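Novice: Provided below for reference: sequence and predicted model.
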Amino acid sequence: MPLTDQMNRKAQTKSLNNYEPFQHAESLNIDVHWEELPHNIHGLWTGTAIIIDPRCNTVQTRCTLAHEIVHAELDQPLLHKHYAARIEARCDRIAATRLIDHDEYQCVLKAYPNNLPYIANELGATQRILHVFAQHHSRESKKMPTPTTNAILAWTLISEIQHPADLPQILTTNEHPIVSFKTFRDSATFTNKRLIVRDAQGLTGKKVEMYSLPYSSIHMWSSENSASSLDRDEELELWTKMGHIKIRIRKGLDVRKIDRLISENVLK
């Protein structure tokens, strides 16, 4: 794989969640190489290095590397297929707990019950890793909740960023951006008229779906915060003409600032 492609792949895997498998491998002095592997094999721990198939997409790369890192940490020889299956299952469990944030999983699960493909995409994990995570952490029930067709929208604000470069193209007359945030799948911008959420679709993210929520459609809202915004994630809930929307706000961001922004524009 060309060096520029490797750098792009590393940058993409870092942006999906707090756990950074490439950084973890580097901290363990494990070399990562790119080489086409036999069918259905995405990665391999050779005993001295990890090989990743360059045909893997970003999510597969991230999950495969996390899995192979556990193999490297355990460094157990596969002496019999019975033990091999147990080791593979153990590697999956450890990788899943590193790749998926439990609180984020619960938040997305509530918004999209049993929608496995969407939840996996939102969390930056393969469906296999998500299934392993759900089994490991769901002790009261061995399966996810019953599907529902009326799922609410849920977004997570991760950190404040510069306004997207192409944002002016969609702003109306006398509309201007106030603040923008990084989300798991792209960005969210609060303007003086509405909330605009960009939702990258597919594996490449080239297709972008836009959500536009005018402040005039908000009937009621509530905000939850801890004694210190650094303690834990916070939550903002909106009741709109179309239904209930949850906005999760990562620790370090000021939920009161966003609450005040909504108040100033809804109560005009």
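Specialist: Yep, that arrived.
Novice: could you use CA atoms for every contact and neighbour count after this?
Specialist: Noted.
Novice: can you map out the helices along the stretch 51-200 of the chain?
Specialist: Here the stretch 51-200 of the chain has its helices, by DSSP state H, counting those that start in this stretch, at 58-74, 81-99, 102-111, 116-123, 127-137.
Novice: ranking those by burial, who's on top?
Specialist: Counting by mean count of other CA atoms under 10 Å, helix 58-74 has the highest mean neighbour count of the helices of the stretch 51-200 of the chain, with a mean of 22.
Novice: tell me who's in contact with residue 61.
Specialist: 13, 42, 52 (CA atoms under 8 Å, 6 or more residues apart in numbering).
Novice: picking up where we left off before, adding distance to residue 22, write the helices of the stretch 51-200 of the chain out as TSV.
Specialist: As requested, the helices of the stretch 51-200 of the chain are exported to TSV (distance: least, CA to CA, whole Å):
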stretch	distance to residue 22
helix 58-74	8
helix 81-99	12
helix 102-111	21
helix 116-123	18
helix 127-137	18
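Novice: point to the residue nearest the middle of this protein.
Specialist: residue 123 (3.3 Å; CA atoms, centre = their mean).
Novice: from residue 133, how far out is that one?
Specialist: Going from residue 123 to residue 133 by CA to CA, to the nearest Å gives 11 Å.
Novice: the residue nearest to the centre of the chain and residue 19 touch, don't they?
Specialist: No: counting by CA atoms under 8 Å, residue 123 stays clear of residue 19, with 11.6 Å between them.
Novice: follow-up on the earlier one: out of the helices of the stretch 51-200 of the chain, nearest to residue 189?
Specialist: Residue 189 lies closest, by CA to CA, to one member of the helices of the stretch 51-200 of the chain: helix 116-123, at 18.7 Å.
Novice: what's the closest one packed up against?
Specialist: helix 102-111, helix 127-137 (3 or more CA pairs under 8 Å, 6 or more residues apart in numbering; DSSP states H and E).
Novice: so which of those comes closest to residue 69?
Specialist: In terms of CA to CA, the element of the helices and strands packed on helix 116-123 nearest to residue 69 is helix 127-137, at 14.6 Å.
Novice: and the angle from that closest one to helix 116-123?
Specialist: Interaxial angle, helix 127-137 versus helix 116-123 (axes from the mean of the first three to the mean of the last three CA atoms, to 10 degrees): 90 degrees.
Novice: below is an additional structure, to be compared with the one above:
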Amino acid sequence: MSTTNKQDLYRLIEEAGVPVYCQDPGNNLLALYTGEAVLVKPGLTQRDELSALAHEYKHVLDGQPHLPRYLAPKVELACDVFAAELLIDTDELFRLARMYPDEPGRIAYELGVTDWLLNAWMRAHPISIDSEDLVA
């Protein structure tokens, strides 16, 4: 698991001058950067909250408020990949992939991220089945 935790992300977002509020962003979103604040849905699991905060942090860094994924797929994918790279420890990912080769949900859970972010990492970093990283 990455050493980045949710307290780090709250601090980084707030250091960028953006307040974070525990408030439902609506539209079945986990979190949302409005351009003025980040809204985080109350009651999220640890990994949902961490993954959503990392994704929204990229929006904050880019000064890009939320747009629906279908209107800005490249922006949303870039935020997903950024969040995945921030949160996923590559060595741990490969260790878990050797242990659970057919269980991506288990790997995401063990890494402390959502399945969505693990999928984003895998799309951005395709690996061969015979990659040396996967060989024990």
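Specialist: Nice, I can see it. Only a predicted model underlies this, so the values are computations on that prediction, with no experimental measurement involved.
Novice: quantify their similarity with the TM-score.
Specialist: After superposition, the two chains reach a TM-score (TM-score structural alignment, normalised by the length of the second structure) of 0.81; 127 aligned residues with a CA RMSD of 2.3 Å.
Novice: on that earlier part again, overlap in contacts of residue 123 and residue 133 of the first structure?
Specialist: By CA under 8 Å, 6+ apart, the residues touching both residue 123 of the first structure and residue 133 are residue 100.
Novice: okay if I get the helices and strands packed on helix 116-123 of the first structure as TSV plus distance to residue 36 of the first structure?
Specialist: Output for these, formatted as TSV (distance: least, CA to CA, whole Å):
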stretch	distance to residue 36 of the first structure
helix 102-111	32
helix 127-137	21
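Novice: for those, which one sits closest to residue 198 of the first structure?
Specialist: Per CA to CA, nearest to residue 198 of the first structure of these: helix 102-111, 17.1 Å.
Novice: chain neighbours aside, what residue packs nearest to residue 132 of the first structure?
Specialist: residue 93 (6.2 Å; CA to CA, 6 or more residues apart in numbering).
Novice: aligned partner of the one you found in the second structure?
Specialist: In the second structure, residue 93 of the first structure lines up with residue 81, judged by TM-score structural alignment.
Novice: tell me which residues touch its match, please.
Specialist: So, once contact is read as CA under 8 Å, 6+ apart, residue 81 of the second structure ends up touching 117, 120, 121, 124.
Novice: any chance of these in TSV, plus distance to residue 57 of the second structure?
Specialist: Listed next are the contacts of residue 81 of the second structure as TSV, based on distance: CA to CA, whole Å:
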residue	distance to residue 57 of the second structure
117	14
120	16
121	17
124	19
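Novice: now, among those residues, which is nearest to residue 52 of the second structure?
Specialist: residue 117 (9.4 Å).
Novice: what's the counterpart of that closest one in the first structure?
Specialist: Residue 117 of the second structure maps onto residue 129 in the first structure, by TM-score structural alignment.
Novice: near the closest residue to the residue nearest to the centre of the first structure other than its chain neighbours, how many other residues are there?
Specialist: Among residues not flanking residue 123 of the first structure along the chain, residue 100 sits closest, at 6.6 Å (CA to CA, 6+ apart). Neighbourhood size, residue 100 of the first structure [other CA atoms under 10 Å]: 21.
Novice: and residue 100 of the first structure, how far from residue 4 of the first structure?
Specialist: Taking CA to CA, one finds residue 100 of the first structure at 27 Å from residue 4 of the first structure.
Novice: kindly report the same for residue 103 of the first structure.
Specialist: 34 Å.
Novice: before we move on, what about residue 125 of the first structure?
Specialist: Distance, residue 125 of the first structure to residue 4 of the first structure, by CA to CA: 23 Å.
Novice: residue 195 of the first structure: which of the helices and strands packed on helix 116-123 of the first structure is closest?
Specialist: helix 102-111 (18.8 Å).
Novice: follow-up on the earlier one: so which of the helices of the stretch 51-200 of the first structure is nearest residue 8 of the first structure?
Specialist: Nearest of those (CA to CA): helix 58-74, 9.5 Å.
Novice: counterpart of residue 100 of the second structure in the first structure?
Specialist: Under the alignment (TM-score structural alignment), residue 100 of the second structure pairs with residue 112 of the first structure.
Novice: its match contacts residue 121, correct?
Specialist: No: look at residue 112 of the first structure against residue 121 with CA under 8 Å: they stay out of range, at 11.8 Å.
Novice: could you check how far residue 21 of the first structure is from residue 118 of the first structure?
Specialist: 22 Å.
Novice: and stretch 43-60 of the second structure, which stretch of the first structure?
Specialist: The aligned range for stretch 43-60 of the second structure is 55-72, by TM-score structural alignment.
Novice: from the middle of its chain, how far away would that stretch be?
Specialist: Relative to its chain's centre, stretch 55-72 of the first structure lies at 16 Å (CA atoms, centre = their mean, to the nearest Å).
Novice: try stretch 110-117 of the second structure
Specialist: A distance of 7 Å separates the centroid of the chain from that of stretch 110-117 of the second structure, by CA atoms, centre = their mean.
Novice: how many neighbours does the match of residue 100 of the second structure have?
Specialist: Residues near residue 112 of the first structure, counting by other CA under 10 Å: 21.
Novice: what's the answer for residue 3 of the second structure, then?
Specialist: 10.
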